[in-house]
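> Model the following, please.
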Amino acid sequence: MAAMSPRKAAAQRDGQSLHDLLVETARKMIATHGTSGMTVREIARMAGVADGVLYNHFSDKEELVARALLEHVRTTEAELGELPVAGEGTLVGNLRRHLEFGLALHKALVPVFSGLVGQPRVLERFAEISERSGHWRDQLVAYLEAERALGRLRVESEVDATAALLVGYCHASVMAMVFPHTAPLDPPPVNSIVSVALHGIAPALASEE
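Model prediction:
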């Protein structure tokens, strides 16, 4: 019986389909080297398959990179652990955990996404296949809404605005990583942001003008 070719064997190792093999290979490349300079030839070489195999499973390179990017996001989130459950623990502790999660997520992903600024088709494909309900910002909004429904936040609390402030803090905190030529940012500590989010900056009895 003829021996299986090295490329075919690599493509079928552990019963993994070619589709999944290519996605996983591209994901590992993104995790290691980012998204800049990824080529069909390099992905195929790393996967141990012929260059043209990619087009049997994906419409183009952009679709493959988008799917690999989505897997990279999911893998990164899974490695960061679980987020708090509404009604459990303290609001301060839970918001601190959300912010620490968001900061770690942004530090891992913002540099990767910034490398795709010149590849809008990849970003468009990513938006098409990703599930908004799974994004950290949406989980944060859902958590705040649940706490409001439980009465642990004021009924008039603006949870969307609060989430925007917290996400914005995470963005600002990693900008120096993406644009090192700019002046370094000195963001306030997480505890200060949590305090502002929960208590605001106006006196408790201040009237609106």
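
> CA only for contacts and neighbour counts going forward, please
Will do.

> Mind listing what's buried along whichever strand or helix holds His106?
Taking DSSP states H and E as the definition, His106 sits inside helix 91-114. For helix 91-114, a neighbour-count test (16 or more other CA atoms under 10 Å) marks 91, 94-99, 101-109, 111-113 as buried.

> likewise stretch 158-175?
Buried, per 16+ other CA under 10 Å, within stretch 158-175: 159, 162-163, 166-167, 169-171, 173-175.

> Which other helices and strands does the helix holding His106 contact?
helix 61-79, helix 159-178, helix 190-199 (3 or more CA pairs under 8 Å, 6 or more residues apart in numbering; DSSP states H and E).

> let's see this one next to it:
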Amino acid sequence: MSPRTAAAVRDGGRSLREHLVAAAARLIAERGTADLTVRAIARSAGVADGVLYNHFADKDELLAEAWEAHVQAIEDGLPPLPRPGEGTLADGVRAQLTHGLALHRAVMPGLSGLLGRPELLARLTAPRPSGTDWRDRLRAWLLAEQDLGRIPPNAPVDASAALIVGVCHESVLTTLLQATQTTAPPSPDHLNALTQAILHGLT
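Model (predicted):
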């Protein structure tokens, strides 16, 4: 380990493995995942190329952990999700849609260009531990609103959650398929129309 890396690890209170994950996550945020090399990650971390293999079975294992850190950092920077019973139900649905769309817009550039590597793409987009994924929290919020009586007991909660997630996936699918880097946020009118459609199905 170089003196610079030793200082970074010591000052941050992180292990070298955590330091490598942080360096890779930073590069994913800057340039995406598709073209990241072991050399680029090692240089960003201030270590020799071979050091990565002392802590990870291969580059893809490091990228998977770095991707998780990248997504978590994005979610930490988004406005908090609504709490059950907070505001109107329409406010909550709109906030969930806004969160999901912003999350998908932010993570998609990091996946662009990976269609030629389906195994890595599947690994990066695999479901996160139960309860930590936004989709799980969305469903939990809908069920909690149902328990509070603001959503009828016979409402199709699972189908509504799937529709909300599907809207978010659809908004960025073209970005992934065309390997572009950005997708426009929805207009206020479109967001309101989506909210009303979801509310109609729920109530």
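
> Quick check, central residue of the first structure?
What sits nearest the mean C-alpha location of the first structure, by CA atoms, centre = their mean, is Val73, with 4.4 Å.

> Translate that residue into the numbering of the second structure.
Alignment note (TM-score structural alignment): Val73 of the first structure maps to Val71 of the second structure.

> With Asp51 of the first structure instead?
Using TM-score structural alignment, Asp51 of the first structure sits opposite Asp49 in the second structure.

> Name all residues that make contact with its match.
38-39, 42-43 (CA atoms under 8 Å, 6 or more residues apart in numbering).

> cool, now which of those residues survive the switch to the first structure?
Here is what carries over to the first structure from the contacts of Asp49 of the second structure, by both residues aligned by TM-score structural alignment, their matches' CA atoms under 8 Å: 38-39, 42-43.

> right, and the helices and strands packed on helix 91-114 of the first structure - which one's nearest Ile129 of the first structure?
helix 61-79 (7.6 Å; CA to CA).

> Just the residues contacting the closest one, thanks.
Contacts for helix 61-79 of the first structure (CA under 8 Å, 6+ apart): 22-24, 26-28, 30-31, 39-40, 54, 58, 105, 108-109, 121-123, 125-126, 129-130.

> So which of the residues you listed belong to helices?
22-24, 26-28, 30-31, 40, 105, 108-109, 121-123, 125-126, 129 (DSSP state H).

> Mark which of the residues you listed are buried, thanks.
When these are checked for burial by 16+ other CA under 10 Å, the buried set is 22-24, 26-28, 30-31, 40, 105, 108-109, 122-123, 125-126.

> Please identify which pair of those lies farthest apart.
Pairwise over those, using CA to CA, the maximum falls at Val40 and Leu105, 27.5 Å.

> counterpart of Leu91 of the first structure in the second structure?
Checking TM-score structural alignment: Leu91 of the first structure goes with Leu89.

> Spit out the contact partners of that match.
Arg150.

> Could you tell me how far it is located from Leu148 of the second structure?
For Leu89 of the second structure, the distance to Leu148 of the second structure equals 11 Å [CA to CA, to the nearest Å].

> before we move on, back to that, looking at the buried ones among the ones in helices among the contacts of helix 61-79 of the first structure, which is nearest Val196 of the first structure?
Using CA to CA, those come closest to Val196 of the first structure at Leu105, 21.7 Å.

> Aligned to that closest one, what sits in the second structure?
By TM-score structural alignment, Leu105 of the first structure lines up with Leu103.

> With Thr35 of the first structure instead?
That one, Thr35 of the first structure, aligns with Thr33 by TM-score structural alignment.

> what does Thr162 of the first structure give?
In the second structure, Thr162 of the first structure lands on Ser160 (TM-score structural alignment).

> show me the contacts for Asp20 of the first structure.
Counting by CA under 8 Å, 6+ apart, Asp20 of the first structure has no contacts.

> aligned partner of it in the second structure?
Under TM-score structural alignment, Asp20 of the first structure pairs with Glu18 in the second structure.

> got the angle for the host helix or strand of that match vs helix 59-76?
Using DSSP H and E, Glu18 of the second structure maps to helix 16-31. On the basis of axes from the mean of the first three to the mean of the last three CA atoms, to 10 degrees, helix 16-31 of the second structure is oriented at 70 degrees to helix 59-76.

> What is the mean deviation of helix 16-31 of the second structure from its aligned residues in the first structure?
In the superposition with the first structure, the average deviation recorded for helix 16-31 of the second structure is 0.4 Å (mean CA distance after the TM-score superposition for the first structure).

> still on that earlier bit, run the angle between the helix holding His106 of the first structure and helix 159-178 for me.
50 degrees.

> Tell me how many other residues crowd the nearest residue to Val23 of the first structure once chain neighbours are set aside.
Excluding its sequence neighbours, the residue lying closest to Val23 of the first structure (CA to CA, 6 or more residues apart in numbering) is Ala68, at 5.0 Å. Residues lying near Ala68 of the first structure (other CA atoms under 10 Å) number 24.
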